[in-house]
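1. Provided below for reference: sequence and predicted model.
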Amino acid sequence: MSLKILIFVCGEGLGHTGRCLAAGRELSRAGHEVTCGAYGYSSQFLAEHGMNVREVPAEIRLVGEKGSLNLGKSIKESIKLGQVPGLFNVQKLVDEEKPDVILSDSYYLGTIAALRRKIPVALMVNQSNMEIFFQENYLFQGLGVIAKEFYNGIFKRVDRTIIPDYPQPNTICDLNLNFEDDSTSKVEYTGPLPARNYGDVIAQNLPRPHVLSLIGGFGYRAPIFRRIIEAASMDSNINYTLLSGPGLDKEELPPLPDNAELLPFIPDQFPYLKSCDLAIAPGGHTTMMEALAYGVPMLSFPDRGHSEQQNNAEGLEAKGCGKQMDYKASASEILESVREAVNGKYRDKTEQMKKLAGEINGPEKLRKILEDLAYQRL
């Protein structure tokens, strides 16, 4: 039986977008009618990849300075967005679409709209202790208490809470999860949700061993980017593909060694991921899940002051799948960590994680969860 499914996407970073694309593709392949509610570059990205998209208001706006999350400015900017009109617009979309079930990826306006209309809803998150953003700044600790009450109230009311991570004991984002006892029965782990299945991807023809750097060369990450180039120049036996982002002036960078290629943009990173021996990236959860689903270890440089990314990186290292790196790491320290990784330090564990991801089949598991919720209602 074909279902109407509405997916709401948090547009703060493409991690949410990538895993929602995986969910949308799987649901569409199964014959369901899928609509995505998204905003900003997220809506553009989904539309370019063939999804039916409806524009929704931004729910939160994250503001950072010099590599750190600025909580005060983030709160002010989010307040400016105006949540009451936003909820009205989202509710209108739900009423127009009349979905059988809703998947909301960290987009709480969509979750509230579903609860108000008594539509089955699954909330997808990789962090349930968001109050720590406030607790780390004494000026906003009172808001942290309010945030905790709000999120815990939501977790109690939704039909399912989806964690797009490996089940215990292999959960990478474990340090970011904290559910009250009466919410735990609704929590389900789907495993990774890569936008492209490993078996469907043709590997890029790259010289081995090969390192894929996703750090980028802008702003506060520029010094790390330069030190990675320096590390590449110190060992010509290890090859690198460096993604810089469009618009970076190559003249501002140190000379590239012959074993490193600089690319401003790759429309599809999965062929490169399938062919590399190591990824270097910040601390985003989805990037980690994609790498591990492909059996690739990671050196993670989490953003400073971003506790969620730092916890992800700590979990990555604790599970033996890579290493948490510091922004102050020298080129020699980076090279030492790269050598360890390409020489197989994490290979056994990441191969296990790749195999486990294939066995779980995250997109299929998520589809079945949503189908069960909808069919129970019909």
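-> Arrived safely, thanks for sending.
2. rest of the way, CA atoms for contacts and neighbours
-> Will do.
3. how far does stretch 63-71 sit from the chain's center?
-> Mean-position distance between stretch 63-71 and its chain equals 18 Å (Cα atoms, centre = their mean, to the nearest Å).
4. same question for stretch 325-333.
-> Taking the mean C-alpha point of stretch 325-333 and that of its whole chain, the gap between them comes to 24 Å (Cα atoms, centre = their mean).
5. residue 225 contacts residue 214, correct?
-> No: taking Cα atoms under 8 Å as the definition, residue 225 is not a contact partner of residue 214, at 9.3 Å.
6. higher neighbour count, these two?
-> Neighbour comparison, residue 225 and residue 214: the larger count goes to residue 225, with 22 against 19 (by other Cα atoms under 10 Å).
7. helix, strand, or coil at the more buried one?
-> Residue 225 falls in the helix class when you classify it by DSSP: H, G, I helix; E, B strand; the rest coil.
8. what number of residues lie near the closest residue to it other than its chain neighbours?
-> Across the structure, with Cα to Cα, 6 or more residues apart in numbering as the measure, the residue nearest residue 225 apart from its sequence neighbours is residue 217 (5.5 Å). Using other Cα under 10 Å, the number of residues around residue 217 comes to 24.
9. tell me who's in contact with residue 217.
-> Shown in contact with residue 217 (Cα atoms under 8 Å, 6 or more residues apart in numbering): 223, 225-226, 243-245, 248.
10. among these, name the buried ones.
-> Neighbour counting over the contacts of residue 217 (16 or more other Cα atoms under 10 Å) leaves 223, 225-226, 243-245 as the buried ones.
11. closest one to residue 315 out of the residues you listed, please.
-> For these, the closest approach to residue 315 (Cα to Cα) belongs to residue 225, at 23.3 Å.
12. residue 123 belongs to a strand?
-> Yes: assignment of residue 123 by three-state DSSP places it within a strand.
13. wait, isn't residue 21 in contact with residue 195?
-> Yes: the pair residue 21 and residue 195 qualifies as a contact (Cα under 8 Å) at a distance of 5.9 Å.
14. coming back round to it: now tabulate the buried ones among the contacts of residue 217 in a markdown table and tack on distance to residue 207.
-> Converted to a markdown table, these look like this (distance: Cα to Cα, whole Å):
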| residue | distance to residue 207 |
| --- | --- |
| 223 | 26 |
| 225 | 21 |
| 226 | 22 |
| 243 | 16 |
| 244 | 20 |
| 245 | 22 |
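15. check it against this one:
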Amino acid sequence: MRLLFSPCGIGFGHIGRLIPLAHRLKSRGADVLFSTYGEALKYARKEGFPAIQVPEIELKVKEDGSVDLKRSLTDPGPFLIHHILLKQICAELRVIKRYKPDVVVSDTRASPIIASRLLDVPVITILNQFNIIIPRKKRFLRLSRWADHGSIAVLSKIWASSDKVLIPDFPEPYTLSEGNLNIPERYRRKVEFIGPILPSYPDQLPSKEELREKLNVEEGKKLIFAPISGPSKEKYPFIKILREAFKGFPEEYKIVMSIGEPEKPFLLWNDEKMKVYGWVENRFEYLKACDLIVSRAGHETLMHSICYGKPIILVPTPSHTEQLINAKKAFDLGFALVLEQAKISRETLLKSVEKIINSSFRDKVREINLMAKRFNGMEAALREILAHVE
């Protein structure tokens, strides 16, 4: 059994849900190859998988880490964007011809789907964003119309050309990415909501009390876990702001931050209240041991928050429409508070932390957590992949 995994290479959200699948399939004797770029390429190789680099598509970012929507869609411009996509398709065609996979698994990438269709290879797509949303602000109005009626609108047809589309989210009314999932009726028969794909579930770990002792969290301390990841230009301005805000926190809090650098799995900075790691291998132990999470509004982090029953403070990347939509849904469901990056200070962050700890947020996330226990995205994805292996 030969499997090709082709995730979007921006950040760790896409690769993060394919790596557990790849490990499970490898343990069953599968031969696994990755084709990707960016952070995902480095992470796949760190996890011990062979990985082929393909041409990169990236979001343009401003100095404050916010997404520059106009430059992302106009620089290098529609012609060169299509040229890069064509290069990606050609690269995937070469990989598939040489590797001869039984199944291709794409995570939010169009080119491996197109290449698989051209070569008549089964392809399964995993995604939580069927559409790309551009804000209806005056300065983006022309871009939003182009997105709706131009090249980006074609994406939904490409996703639907897959043999199956798996959405690692919950059905309504708990769909966190619902604002990004405007799925045309004619495509819905191919779509299945499977729940999050996790390498480790809470009931597979020791108790919260045992983990707090293992992680040296003193009795009576409130543990805040801040797993920050994403492209470097987006995350480092945020990390700097967050560290400054945390420095002034009272002694009753202990903060553990991970800055999403897999090649640095060690402690970078330490004082009595805060530890900053380049990467934590035991992320899910911290998720179970903590009292709340502070992070960006990436889909995977929100899924982890629900599955581990933890309330969360979200700081969406400015102008990142997917994260803004995710954050609004999490707030509407009642288990998250949302802060603007530009308004973060010791006072605003501490006020939000105290509000989320001393209110109904924890009860609400536990209620949603009971629903989440009915889903096992890992097993559902495995069944679908194996069903398409001839």
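-> Arrived safely, thanks for sending. On a predicted model such as this, the values are computed, not experimentally measured, just so you know.
16. TM between them?
-> Overlay of the two chains. TM-score (TM-score structural alignment, normalised by the length of the first structure): 0.86; 363 aligned residues with a Cα RMSD of 2.8 Å.
17. residue 21 and residue 195 of the first structure: who's more crowded?
-> When neighbours are counted by other Cα under 10 Å, residue 21 comes out ahead of the other of residue 21 of the first structure and residue 195, with 26 against 21.
18. against residue 215 of the second structure, how distant is the aligned partner of that one in the second structure?
-> Residue 21 of the first structure maps onto residue 19 of the second structure when the alignment is built from TM-score structural alignment. With distances defined as Cα to Cα, to the nearest Å, the gap from residue 19 of the second structure to residue 215 of the second structure amounts to 25 Å.
19. do the same with residue 205 of the second structure
-> Following Cα to Cα, the distance that separates residue 205 of the second structure from residue 215 of the second structure is 13 Å.
20. equivalent analysis for residue 183 of the second structure, please.
-> 43 Å.
21. same question for residue 329 of the second structure.
-> With distances defined as Cα to Cα, the gap from residue 329 of the second structure to residue 215 of the second structure amounts to 32 Å.
22. who has more neighbours out of these two?
-> Taking residue 329 of the second structure and residue 215 together and counting by other Cα under 10 Å, residue 329 has the greater number of neighbours (19 against 12).
23. tell me which element the aligned residue in the first structure for the more buried one falls in.
-> Correspondence of residue 329 of the second structure to the first structure, assessed by TM-score structural alignment: residue 315. According to DSSP states H and E, residue 315 of the first structure maps onto helix 307-318.
24. just residue 233 of the second structure next, same as before
-> Mapping residue 233 of the second structure onto the secondary structure by DSSP H and E places it in helix 232-247.
25. next: residue 114 of the second structure.
-> Using DSSP H and E, residue 114 of the second structure sits within helix 110-118.
26. which part of the first structure matches that helix?
-> Residues 108-116 of the first structure are matched to helix 110-118 of the second structure when aligned by TM-score structural alignment.
27. next, the mean deviation of the matching stretch compared to the second structure.
-> Superposing on the second structure places stretch 108-116 of the first structure at an average distance of 0.9 Å from its equivalents, by mean Cα distance after the TM-score superposition for the first structure.
28. all helices of the stretch 151-300 of the first structure, in order?
-> Taking DSSP state H, counting those that start in this stretch as the criterion, the stretch 151-300 of the first structure carries its helices at 222-233, 270-275, 285-293.
29. what's the closest of those helices to residue 327 of the first structure?
-> With Cα to Cα as the measure, helix 222-233 is the member of the helices of the stretch 151-300 of the first structure nearest residue 327 of the first structure (6.7 Å).
30. which other helices and strands does that closest one contact?
-> Under the contact criterion of 3 or more Cα pairs under 8 Å, 6 or more residues apart in numbering; DSSP states H and E, the helices and strands touching helix 222-233 of the first structure comprise helix 331-342.
31. need the next SSE after the helix it packs on, C-terminal direction.
-> Following the chain from helix 331-342 of the first structure toward its C-terminal end, the next helix or strand by DSSP H and E is helix 347-360.
32. what is the orientation angle of that next one with helix 331-342?
-> For helix 347-360 of the first structure against helix 331-342, the angle by axes from the mean of the first three to the mean of the last three Cα atoms, to 10 degrees is 60 degrees.
33. so which elements touch the helix or strand following helix 347-360 of the first structure?
-> Beyond helix 347-360 of the first structure in the direction of the C-terminus, DSSP H and E gives the next helix or strand as helix 362-377. For helix 362-377 of the first structure, the contact count by 3+ Cα pairs under 8 Å, 6+ apart identifies helix 14-29, strand 101-105 as packing neighbours.
34. list of residues touching the last one?
-> Translated: strand 101-105 of the first structure. Applying Cα under 8 Å, 6+ apart, the external contacts of strand 101-105 of the first structure come out as 4-10, 16, 20, 110-111, 114, 119-125, 370-371, 373-374.
35. next, the mean deviation of it compared to the second structure.
-> The superposed strand 101-105 of the first structure is, by mean Cα distance after the TM-score superposition for the first structure, a mean 1.0 Å from where its aligned residues fall in the second structure.
36. ok, the longest one next?
-> Superposed on the second structure, helix 14-29 of the first structure shows a mean distance to its aligned partners of 1.5 Å (mean Cα distance after the TM-score superposition for the first structure).
37. distance from that helix to the middle of the chain?
-> Helix 14-29 of the first structure has its C-alpha centroid displaced from the chain centroid by 12 Å (Cα atoms, centre = their mean).
38. what of the last one?
-> If you compare the mean C-alpha spot of strand 101-105 of the first structure with that of the full chain, they lie 16 Å apart, counting by Cα atoms, centre = their mean.
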